[in-house]
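In: I'll drop the sequence and a predicted model, then ask my questions.
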Amino acid sequence: MTSSSTHVVLGGNGIVGRETVRALLDRGLDAASVGRRPASVDGVRNIRADLLDAGAVKRAVAGADVAYLTAGLPYSARIWGEQWPVIVRNAIAAALAHDTHLVYFDNVYAYGRVDGPMTEQTPIRPTSRKGRVRAGAIDLLDRAAAEQGLVRTVARSADFYGPGATTSVFNTYAVDRIVAGRAGSWLFDGDQPHSMTYTPDIGAALAILGTQPAARGRTWHLPTAPALTGRRYLELAGGSGRIMGTGTIRLGALVNSGARETLEMAYQYTAPYLFDSTAFETTFALAPTPSVDGIAASLDAARAARPAR
C-alpha cells in the first residue's frame, strides 16, 4: 500500500473513527471521514453520508483503496438488530462495487462466554442478543468473502477506553466521575481481571491492517495491555472507588435503559475477561500502551474538556 492510496473511515466521528483518521493522517495518507456530521479531526476530508443509505455509502467509498467500518450505534439490542445488519450490508456492497478492501472493527460480544483467554481462534458462540447481532455481521462478511470475493479484514478489541471516549464504560463510570470530584465505579465484580484496549492503540492498529498486505483476510486482536482487576483500574485512576453490584444495577434497570442493556453482558464482568493480542503484537511489532499511561492520558483529556469555572 503506497502513500498515494485513499482511505475512507465509515463512522469517522466516533471515538474509534477519529483515532483511525488521526493514525492514517500521521502516516501521510489521503483519508476521508464519513458520517452524518462534519468531521471533527483537522486535516481530514469530509464526506457527509448516512451509513443506513446504501447509495450514499457507495458514493462515499468510490475511489477508496481501503474502507474502515468503525461506526457505533446507541447501546440498544433493538437498535443494533434493526440497523447494524443494514450498515454492514451497505459497507459490503460498496466495497464490492469499488474493489475496496474492507477493514471491519468489531468487539468480542460474538464470542459469548469464554473459559480462558480470548484469541483469534475462539469460536463464535454468542450468548446475548447483542452478541447474536455481531455474530450475524461476521456471517455476512464471511459469506461475501467466500461467494463474492470481498476482501475483508476483521479487527477486534476488548472493552475500550481512552481520551474523549465518551461511549466507554470505564470513561463514563470511572474517568469522568473522578474528574468531576466523585467516586469512580466499576460494574458487577471488581476482583476479576478485565482486559481494556486503549483507543489510540486501536486507531494505530487499524491503520496498520489497512496498509499491510500480509494482514488482509484474517481476524486480528488489536494490541491490549495485560488485564488488571476493576479495583486496580480504579486505583490507577486516583481512588479506590466503589463496585456497583448486580442488585444495584438491577434496580437501576427499572428506570435506566443503559442499565437494562448492561445486564445481559454481566458475564463479561463476573468472570475473567482475558483478551490475547499476542499475534498482532508479534507480527507488526506494535506494543499496547501501558494501562497506567492510558488512564493518565484519559484523565488529562477529561480535565481539559471540563468547562472553566
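Out: Received, thanks. As the structure is a prediction and not an experimental result, all values here were calculated from the model.

In: only C-alpha atoms for contact and neighbour calcs from this point on.
Out: Fine.

In: helix, strand or coil for the residue lying closest to Arg218 once chain neighbours are set aside?
Out: Of all residues not flanking Arg218 in the chain, Thr153 sits nearest, at 5.3 Å (CA to CA, 6 or more residues apart in numbering). In three-state terms, and counting by DSSP: H, G, I helix; E, B strand; the rest coil, Thr153 is strand.

In: just confirm Thr153 contacts Ala214, I think it does.
Out: No. Counting by CA atoms under 8 Å, Thr153 sits too far from Ala214 to count as a contact (10.5 Å).

In: please say which of the two ends up with more neighbours.
Out: Comparing Thr153 with Ala214 by other CA atoms under 10 Å, the one with more neighbours is Thr153, at 21 against 11.

In: got another one to weigh against that:
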Amino acid sequence: MQTILGASGQIGHELAIYLKRDFTSDIRLVSRNPKQVNGSNQLHRADLLDASDTLGAVEGSEIVYLTAGLPMDTRLWVEQWPVIMTNVIDACAAQGARLVFFDNTYMYPQTDEPQTENTTFRPHGEKGRIRAAIAGDLLSAMEKKRLTALICRAPEFYGPGNTQSITNSSIIEPLARGKAARVFLRDDRLRSLIYTPDASRAMALLGNTGDAYGQTWHLPCDDDRLTYRAFIALAAEQFGTEPRYRVLKRWQLRLAGLFNRRIRDAAELLPRYETDNIFVSDKFKTRFPDFRVTTFRKGLASIRDGHLVPNKASAGK
C-alpha cells in the first residue's frame, strides 16, 4: 500500500498516476474529500489536523507521501502546519511506514546564491519560518531513527490542470486567454521552475528507491533557466497569443495587498523575484541519469494541448 496524504491537489493527483503506471496498483488517496484518479484507488476521508484520523489514514501503508497544501494564509500556516507534521510523523512511526515529504524552498535565502540540498535555512517571513521548522522536525525525527523518511524539495511550479502557483495564475493563465501577463518586480532575472508532472514522477521514483531514504533531494528542473521575459515569449508562441505583460512594482503590490489577502500573504516571497533564482538539482540527475526532464518548450506545449488554453481562433486580444 502506498498512501498519498493530501491527494486532491495537482501534485497528489499526478503522483497517483505515476505510482500506478510505474510501481503499484495498491494506492490509497487521502483527503477531506478524496476523488478517484486511476479508477481502482482506495479512497479514505481524513483530516490531517486530527491525530486519530491521520493514524487511520496511514494504517497498513508501506510508503506514505505527504503532499498536502494549505491556502496562502500565514495564520493558517502558523497554526496548522506544525500540527500536520507532528501527526504524520507520529502516525508513520507508529505504523512503521516510510515517509516521503514534498517540500518547498520558502526557508532558503531569497538571494542569487545557488540553492543545493546543503543550503542553510534563512527564512524571510513567517511562512518561511514555519516551513523551516516543520522540515527541521522531520529531519530531527529521522536523525533519532523514529522513522525512515526522505524530503523532496521543489521550487516554484508551472504545469497543467489545477496547478497552483504565481507563475500559473499571473503568467500562464492570462496569456492562455489572450490577456496580458503580470510579472512581479523584474522580468530580467533567471527563474528556476519545475514542471509539476516532473515533480510528481520524480517523487514516485524516489519513494520507491530504497537508498534514497535518509536524505533531502532537490527535484529535477530544466537547467536552461529563462527570465520571465523569455518565458512569456515562449509561452505566447506555444499558445498562439501575444506576449503582452506588465511588471508590477512593489508599491503596486503593496496597494493590491490592502484589498487582496492572498497578495498580502505572498509579500514575504517578493525578494526572490528581484534576483536570479538558481535551484540546483544535480544530485538527483546524477543518481537517476535516465530521468528525462521536461524542457520549458515541451512543458508549455503540453499545457496547450491539455486544453488549458483556448483555440487560437478564439483567443482574445
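Out: Received it, and whenever you're ready, just let me know what you need. Here the structure is a predicted model, which is why all the values come from computation and not from measurement.

In: aligned partner of the residue nearest to Arg218 of the first structure in the second structure?
Out: Alignment note (TM-score structural alignment): Thr153 of the first structure maps to Leu150 of the second structure.

In: can you give me the strands in the first structure?
Out: With DSSP state E as the criterion, the first structure has strands at 6-10, 30-35, 45-48, 66-69, 101-106, 152-156, 159-161, 185-187, 193-194, 196-198, 219-221, 228-229, 242-244.

In: give me the mean deviation of the last one from the second structure.
Out: Looking back up the chat, that one is strand 242-244 of the first structure. Overlaying the second structure shows strand 242-244 of the first structure at a mean distance of 1.8 Å from the equivalent residues (mean CA distance after the TM-score superposition for the first structure).

In: whereabouts in the second structure does that strand align?
Out: Going by TM-score structural alignment, strand 242-244 of the first structure sits over residues 246-248 in the second structure.

In: please state the offset of the matching stretch from the chain centre?
Out: Put simply, stretch 246-248 of the second structure sits 24 Å off its chain's centre (CA atoms, centre = their mean, to the nearest Å).

In: number of residues surrounding the residue lying closest to Pro226 of the first structure once chain neighbours are set aside?
Out: Nearest non-adjacent residue to Pro226 of the first structure, counting by CA to CA, 6+ apart: Ser195, 6.5 Å away. Counted with other CA under 10 Å, the neighbours of Ser195 of the first structure add up to 23.

In: aligned to Ser195 of the first structure, what sits in the second structure?
Out: Taking TM-score structural alignment, the alignment pairs Ser195 of the first structure with Ser192 from the second structure.

In: so how far is Phe160 of the first structure from Tyr273 of the first structure?
Out: 13 Å (CA to CA, to the nearest Å).

In: repeat for Ala146 of the first structure
Out: Per CA to CA, Ala146 of the first structure is found 31 Å from Phe160 of the first structure.

In: looking at these two, which is more packed in?
Out: Taking other CA under 10 Å, Ala146 of the first structure and Phe160 do not tie; Phe160 has more neighbours (23 against 10).

In: tell me the contacts of the nearest residue to that one once chain neighbours are set aside?
Out: Nearest non-adjacent residue to Phe160 of the first structure, counting by CA to CA, 6+ apart: Thr197, 4.6 Å away. Under the criterion of CA atoms under 8 Å, 6 or more residues apart in numbering, the contact list for Thr197 of the first structure reads Ser157, Ala158, Asp159, Phe160, Tyr161, Leu222, Pro223, Thr224, Ala225.
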